[in-house]
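Trainee: turn this into a structure:
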Amino acid sequence: MVTAVAQRLAAQRREINDTLALLSLSPENLQQVRDKMRVELERGLRRDSHRTASVKMLPSFVYRIPDGTERGKYLALDLGGTNFRVLVVKIRSGIRKSVRMYNKIYAIPLEIMQGTGEELFDHIVQCISDFLDYMGMKNTRLPLGFTFSFPCRQTGIDKGSLVSWTKGFKATDCEGNDVVEMLREAIKRRNEFDLDIVAVVNDTVGTMMTCAYEDPKCEIGLIAGTGSNVCYMEEMRNIEMVEGDEGQMCVNTEWGGFGENDCIEDIRTRFDREVDEGSLNNGKQRFEKMTSGMYLGEIVRQILIDLTRRGLLFRGHITEPLKTRGIFETNDRLALLQVRSILQQLGLDSTCDDSIIVKEVCGTVSRRAAQLCGAGMAAIVDKIRENRGLNQMNITVGVDGTLYKLHPHFSRILKDTVKALAPQCDVEFVLSEDGSGKGAALITAVIDKYLYAMRFSDETLMDIMKRFRRELGNGLGRDTNPTATVKMLPTFVRSIPDGSEKGDFIALDLGGSAFRILRVKVSHEKKQTVQMESQIYDTPEDIIHGSGTRLFDHVAECLGDFMEKQNIKDKKLSVGFTFSFPCAQTKLNESYLLTWTKRFKASGVEGMDVVTLLNKAIKKRGVDIMAVVNDTVGTMMTCGFDDQRCEVGIIIGTGTNACYMEELRHIDLVEGDEGRMCINTEWGAFGDNGMLEDIRTEFDREIDRGSLNPGKQLFEKMVSGMYMGELVRLILVKMAKEGFLFEGRITPELLTKGKFETKHVSSIEKNKEGLAKAKDILGRLGVEPSADDCVAVQHVCTIVSHRSANLLAATLGGILSRLKDNKGNPRLRTTVGIDGSLYKMHPYARRLHKTVRRLVPESDVRFLLSESGSSKGAAMVTAVAYRLADQRRQITETLAEFRLTSDQLLEVKKRMRTEIQNGLGKKTHDSATIKMWPTYVLSTPDGSGERSSTWIEISFPDCDSTS
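Mentor: Below is the predicted model:
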């Protein structure tokens, strides 16, 4: 039996050894890892291979390490794991140079790590606020360095767009966005303090800078903790992704992605694959999943489950806790002396032999992690040595991270591996006691290309808002209107719906390639209801560019078809006409087209009354054009039916425009001072006088040059859906021509005007499926994009869309501030009705709302989406006109009995004359109704006081005078 037991134990031992052998790396394995890492480093640096390199070699725009002369007080933020740290760093230079730090650590709950980006950054700012309160520094504006320990593509020291989350973070609306800008927006939302964000850096860069302050030979930063990464000082001549050949720049390797191209599949085990498949980013960060603290505990758990299933551990019994992902934490794995108690906490009934095996498993997994880090580090130090043409080199590596600090053997194994694989380098490892936050402060102390001009600070947006307000005033003034770009056209709509409207109406909506007709029934039973039936008709290109007669005949034919289908050919109904082009209105049903927009070019219409032209075309249809309105007015009236506080209408779609209710006393072009009238701003032409030249880009000018109306509607060309896709296409073409996208390849489809549609911009912007959409859309344009290309394209789409939302927020802010001033209220409460395909696209609306509230803080603005479009609004204008006409009719009928005709007045005159004669006659005096009493005043004064005359008093029946 003893022999049998011995054989069983020996067999079990062999199986355990065979399993752990999978994680053992031979010297040859390590040399291969070193050499493959070196290949990937080079590929990441080169322009032609960067796209497919698994080690991305991201420029950090940090050009030098501290030289000891830095000084001052700085704030540093350190975000890279489940804890977030805020520090104040005081740097003193000179002989007694020193760095003093005060810091506080805050937890980041899982629901915030995996919530929305806004929630994450609001939490960060809340922590900053608490820290500044704690330090008594709320009123001090400090320079800030931000350690952000996730892969970021930087275009400047203070600009970093998140490429992808790692380490369990999954906050939405962040990937592809500038984290510095998100932090700035969160600070503005909080509105308690202000900070000058100077630098955003990776934690490796911060660690390197921290150690370099003490040791000038420190040119490498290593993180071996929750994540795993390295940065180092590379020669500028080798960094093909950045212009310039002189000097050095710190490169963030992002070596956690090493192996994503399958180059280390020979050393990955089934346990590594299981961990990868169960992660949030399957297939990504493969090297990090073999070396970082976040995943080592999970690898150990997978091995323990495998051994237990095979009856080699815990008597073959797998407990529920052991089945739970993440239950075996790396911190537990580090506590090797307490293995037995940890296993008991996991519900595992372990023997002494089990504890020994678990220790072996932990040791093997940790050893492999340290060796792999060492092999990667050997590749880097050898590269630096060869860059400098040295046979032997001394260099220092700054290190931070719990794995390096707490594991009893990790640092030793790491150093031994580097020494064995890079024998010509004498490498010293210096632990960064103060972490990467201090490094961020140091980078701040020592301190784009395509899209920089499209990013606006709130100060710039406030300035644009002020310019727009001036243009509103110019458009309203009689003397300044002829030269104003914002025409402020009166609409003769004087009231929004009040809930008492009723009737059966037809609405026509012409404003794009699709022409819409509706039948709108407004009725009163228990409550006011609106029933609508509609049909959409196409407007072919040859009609849009043909004659005006053909265009309106087409509208009439569509109307006839609609009335026949609705069985209302014999009814005489009133029509509201939504005509979404700049018009000068003289009456509610008289409107002269000023100029075509949105690609329309029908001849013989500009300068003509469109109601007359339409009436001529539809005179046989038995309908009456009661009102012609702009689509913005229709939108305001549609929303006004549901919310009577609605006094602004906006269209953000193919085109863009706004209307609002202005005080009549301010409208010089219309008679009268009492009441209000809706004004169609025609804000698309804002900037046609050169007022926006300082914010227009080369891409905006190229769009304008290629348009049907060069020099016109410049604001609309910067913000509307008709041009947004084309803006993105032009940017992508330029970036590709300069080698920043698609490996410099440009397809005929990408060069074709109009191929990149605005709906593509909206699809690519979406966080969850945006990158997949980008790949699909670019593929249809003949481009084979890399993952980085897709991220870059998403970023371009986001910036172009964000600019549109910001500019429209500024102009809307101008209208809202004017409304507030008109009312003289300290706080404006109003509703804005909005329609348009672009506004409905995610996440445009949210951006617009946020910016408006920042620009006009003294306002409570409700944004109400017009679900029924502007066509219903045309019917509502007609319904309101009918209501007002009916009110006028009732008033007229009431007052009619008080109105006298000329014949009646002549009769009154005749009768009065007769009664006067009767009052003067002696015989008729007694019966006269007009008594004509003498007053004995004989004369009126002549200035001499000598003459006298007789006065006659005319007395009405009830008078009692006898003198």
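Trainee: from here on, contacts and neighbour counts on C-alpha atoms
Mentor: Noted.
Trainee: quick one: contacts for the spatially most central residue of the chain?
Mentor: Note on the chain: the residue nearest the mean C-alpha position is Arg847, at 4.2 Å, using C-alpha atoms, centre = their mean. Listed by C-alpha atoms under 8 Å, 6 or more residues apart in numbering, the contact set of Arg847 reads His802, Ala805, Asn806.
Trainee: if we go to 10 Å?
Mentor: Ser801, His802, Arg803, Ser804, Ala805, Asn806, Ala809 (C-alpha atoms under 10 Å, 6 or more residues apart in numbering).
Trainee: now the strand or helix carrying Thr638, how far from the chain's geometric center?
Mentor: Here Thr638 sits within helix 631-642, counting by DSSP states H and E. Chain-centre distance of helix 631-642: 25 Å, with C-alpha atoms, centre = their mean, to the nearest Å.
Trainee: by contact count, what packs against it?
Mentor: In terms of contacts (3 or more C-alpha pairs under 10 Å, 6 or more residues apart in numbering; DSSP states H and E), helix 631-642 is packed against strand 503-510, strand 573-579, strand 646-652, strand 656-663, strand 676-680, strand 828-835, strand 859-865, helix 871-896.
Trainee: before we go on, could you also do this sequence so I can check it against the first one:
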Amino acid sequence: MIAAQLLAYYFTELKDDQVKKIDKYLYSMRFSDETLRDIMARFRRELENGLGRDTNPTATVKMLPTFVRSIPDGSEKGDFIALDLGGSNFRILRVKVSHEKKQTVQMESQIYETPEDIIHGSGTRLFDHVAECLGDFMEKQNIKDKKLPVGFTFSFPCAQSKLDEGILLTWTKRFKASGVEGMDVVKLLNKAIKKRGDYDADIMAVVNDTVGTMMTCGFDDQRCEVGIIIGTGTNACYMEEMRHIDLVEGDEGRMCINTEWGAFGDDGMLEDIRTEFDREIDRGSLNPGKQLFEKMVSGMYMGELVRLILVKMAKEGLLFEGRITPELLTKGKFETKHVSAIEKSKEGLSKAKEILTRLGVEPSADDCIAVQHVCAIVSFRSANLIATTLGAILTRLKDNKNVPRLRTTVGIDGSLYKMHPQYSRRLHKTVRRLVPECDVRFLLSESGSGKGAAMVTAWAARLADQTRQIAETLAEFRLTQEQLLEVKKRMRTEIENGLSKKSQDTATVKMLPTYVRSTPDGTENGDFLALDLGGTNFRVLLVKIRSGKRRTVEMHNKIYAIPIEVMQGTGEELFDHIVACISDFLDYMGMKNARLPLGFTFSFPCRQTSLDAGILVTWTKGFKATDCEGEDVVSLLREGIKRREEFDLDVVAIVNDTVGTMMTCAYEEPSCEVGLIAGTGSNACYMEEMRNIETVDGDEGRMCVNMEWGAFGDNGCLDDIRTEYDRAVDDLSLNAGKQRYEKMCSGMYLGEIVRNILIDLTKRGFLFRGQISETLKTRGIFETKFLSQIESDRLALLQVRAILQHLGLDSTCDDSIIVKEVCGAVSRRAAQLCGAGMAAVVDKIRENRGLDHLDITVGVDGTLYKLHPHFSRIMHQTVKELAPKCNVTFLLSEDGSGKGAALITAVGCRLREQEQKS
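Mentor: Sure, this is the predicted structure:
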């Protein structure tokens, strides 16, 4: 017993002694955590260089865009062929993805050899061989008559400008076929298939094996956004934000980047950690000076690295008593599979003895322990180095997502990772140590990269079809220059009908006279009360206007809500609520006893008979109070004040918000003679020649006309450009068949049009995994502010997704891209339609005045115009294109239409005083 313990103790001492000796000898292959973090930082810089437009040409880590834009989402289905070329064998798979109760994948595959003379021969021979194998496979599968979509896993660095193209940059591993570098491998394969003529194939995607691995694992775990190969060669890919990929146009969504990290260090970046053995491996390789990182870590070189170390140690008498045999000196005799066998914990030493004996070196027990430790140092170095490059990718993903902790999955494949007994454990441990803020799940790809290639192909086939169908849907919202000119022409016709006495009754664009005969002249003076009713809020304002050298306007206001039950109750309730709000405001300002002149901004169609009388034609924008339509709203307000018996007011003017906006801007800019509201609703007014307003007596001067253009198209004149979505929104609105133009271009309805399109696209399976949520069924969820946020150029896609998720829509990044596209199409059309209407107005004013060229200012207000990132720009552009003889300046009304109401009241008081004097 004691003898056995002594022997064990002696053996442990011996082992420790050998280990220390080897550690000292291979000190340069062992790294501290500080060194590993430094390498990680270097690789992070290389990643960024590869992504940058200016730095990419000289970057060693090429960061190649793959045009794979998403990982599998579980909705893929179909029958596909996957080719896998890049390792020692060439595989062809048939992958059937079906949905019965759940998604299932059936795979049948066959392996074909790639002989040395073919991979070192001409490119033509190589692709003829691939085409021949594919023909044989299709024959055996009995599918030669079918044209199945093909995914091609091609495990070499390729530049891509689309998914179905791959320009080979350089051969790696053992491949060296001539005439292929710089060529599109898809074209070469298609050419070889065409030459045979006995079958047809639709190559839809070429992917790197790393991408295939990520997609294979992504099928099982949707968190998977990194793919790694650690086998014959090594490489990684990951999902990068499009906004960081300078080499590809667009900044929406994500794209998988094939890092080609094997070339890390080709610029000398790793010289301080490369050893004499690494340099010797490189000198004897097919591609000296290239793929230096790969040569330090991958399976193709690991056995050879160990052999070179053993040779040197034997030469120095540190191993095998200095014996060197021809076998030990033969390149390739010590393979990576031997490293894996020797590092097995139980039988490793006996395997070492067996392998070394075959090399003829007659190893002692000491030699076996030493060789086992050499293998451990070389393979451990590989795991450590891979951990640094993977760590850099993980920290980049974490930073891209701007999260304190990253939860992600890394899909992984490769013979070294799978076969080596210690490799995976070492790699995981080092990664967790280097990036403790990342929770990483490592998922082994059970079926290589073939399933992944099929997934990419399924995605590509579906995407091509989906993109085409979405484009067809949104094409209905794209208006040509001819269509817009036609809209302008029709608006002009409707304007003339509204102004003409004989057609006014049947005209849709009512062209209501406002009895506002002049814009402010600067002499307005006094204290005025203004009311502003037109949306879900009601404002009461006190406006103090001072004339003289320094004109000033001082405003005090308070906002009151109008509950929906009041908006849709009785007229008496509505006006009692308004008067109660005025009472509260006068108390608040301490002005209950003053009889102030009042201007009432009332943003609904009114037929006016004088400045202070307006008969409500019809409610719009969700108002439905009874006993108001056909009544004079000024009288209704005066009656409400009388019922209250608390105060008295002098109601001087009733004004539309559009007119109020024009007056507000005209006070600042005298050339302002048009008003436009582009907000909850849409409307315009302008100064028309009295001679053209047949519904009002007199031909002298001008009068502001409230167009009420929201009703343009109510007679069917826009039916040719209305879509099914416009009709659906109209049918479900409170005023079906009315305000059709407004429903195509105002903030109140744009969100509803978007929602209807999204429901349709979801039903067709293009969005939200085909699931129509309760939220999506809810009318009114897409407010204008959300459309404005979604379309903001400054918003990253993740933020768009966050907005959609906040709205209760479980959205992916791909969904977010489509939603943004839909919002863009709807708001662009709205801006163009609004611009076409405005072009008709300014051209009419120009013609009224007999001018070749008109300079004019339009006063504008409204949330859509103010908040939407593109609406104003597109509208301005449209006006410019459709009315080229008009130079139109748009002036934003900073103070809403309340100030305008006060100014109209002031102008009204001034004119009243002048009349009284005369």
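Trainee: TM-score for these two?
Mentor: The TM-score (TM-score structural alignment, normalised by the length of structure 2) is 0.57; 581 aligned residues with a C-alpha RMSD of 4.7 Å.
Trainee: so what corresponds to the residue nearest to the centre of structure 1 in structure 2?
Mentor: Using TM-score structural alignment, the partner of Arg847 of structure 1 in structure 2 is Ile874.
Trainee: and its match, that one's in a helix?
Mentor: Yes - assessed by DSSP: H, G, I helix; E, B strand; the rest coil, Ile874 of structure 2 belongs to a helix.
Trainee: against Glu225 of structure 2, how distant is it?
Mentor: According to C-alpha to C-alpha, to the nearest Å, Ile874 of structure 2 and Glu225 of structure 2 sit 38 Å apart.
Trainee: mind listing what's buried in the regular element (helix or strand) spanning Leu30 of structure 1?
Mentor: Assigned by DSSP H and E, Leu30 of structure 1 belongs to helix 27-45. The neighbour-count check on helix 27-45 of structure 1 (16 or more other C-alpha atoms under 10 Å) flags 29-31, 33-38, 40-45 as buried.
Trainee: quick revisit: from Arg46 of structure 1, how far off is the residue nearest to the centre of structure 1?
Mentor: 37 Å.
Trainee: what of Arg818 of structure 1?
Mentor: Taking C-alpha to C-alpha, one finds Arg818 of structure 1 at 55 Å from Arg46 of structure 1.
Trainee: same question for Val88 of structure 1.
Mentor: 38 Å.
Trainee: between these two, tell me which one has more neighbours.
Mentor: Val88 (24 against 17; other C-alpha atoms under 10 Å).
Trainee: report the aligned residue range of structure 2 for stretch 635-650 of structure 1.
Mentor: Under the criterion TM-score structural alignment, stretch 635-650 of structure 1 matches residues 661-676.
Trainee: should've said stretch 72-90 of structure 1
Mentor: Going by TM-score structural alignment: stretch 72-90 of structure 1 matches no residues.
Trainee: so which bits of that stretch are buried?
Mentor: By 16+ other C-alpha under 10 Å, the buried positions in stretch 72-90 of structure 1 come out as 73-81, 84-90.
Trainee: could you check the angle the helix or strand harbouring Ile818 of structure 2 makes with strand 682-689?
Mentor: Using DSSP H and E, Ile818 of structure 2 falls within helix 813-848. Taking axes from the mean of the first three to the mean of the last three C-alpha atoms, to 10 degrees, one finds that helix 813-848 of structure 2 is oriented at 10 degrees with respect to strand 682-689.
Trainee: give the aligned range of helix 813-848 of structure 2 in structure 1.
Mentor: Residue span in structure 1 matched to helix 813-848 of structure 2, by TM-score structural alignment: 787-822.
Trainee: same question for stretch 135-147 of structure 2.
Mentor: Using TM-score structural alignment, stretch 135-147 of structure 2 finds no match anywhere in structure 1.
Trainee: next: stretch 419-431 of structure 2.
Mentor: So stretch 419-431 of structure 2 is aligned with nothing, judged by TM-score structural alignment.
Trainee: how far does that stretch sit from its chain's centre?
Mentor: Distance of stretch 419-431 of structure 2 from the chain centroid (C-alpha atoms, centre = their mean) equals 36 Å.
Trainee: same thing with stretch 514-534 of structure 2?
Mentor: With C-alpha atoms, centre = their mean, you get 46 Å for stretch 514-534 of structure 2.
Trainee: where in structure 1 does that stretch align, residue-wise?
Mentor: Using TM-score structural alignment, stretch 514-534 of structure 2 pairs with 491-511 in structure 1.
Trainee: just to revisit the earlier point, what about the match of helix 813-848 of structure 2, how far off from structure 2?
Mentor: Comparison of stretch 787-822 of structure 1 with structure 2 after fitting gives an average deviation of 0.8 Å (mean C-alpha distance after the TM-score superposition for structure 1).
Trainee: for that stretch, list every residue counted as buried.
Mentor: 787-820.
Trainee: same thing with stretch 130-140 of structure 2?
Mentor: Under the neighbour-count criterion of 16+ other C-alpha under 10 Å, stretch 130-140 of structure 2 has Val130, Ala131, Cys133, Leu134, Gly135, Phe137, Met138 buried.
Trainee: with stretch 6-14 of structure 1 instead?
Mentor: Quick answer for stretch 6-14 of structure 1 (16+ other C-alpha under 10 Å): Gln12.
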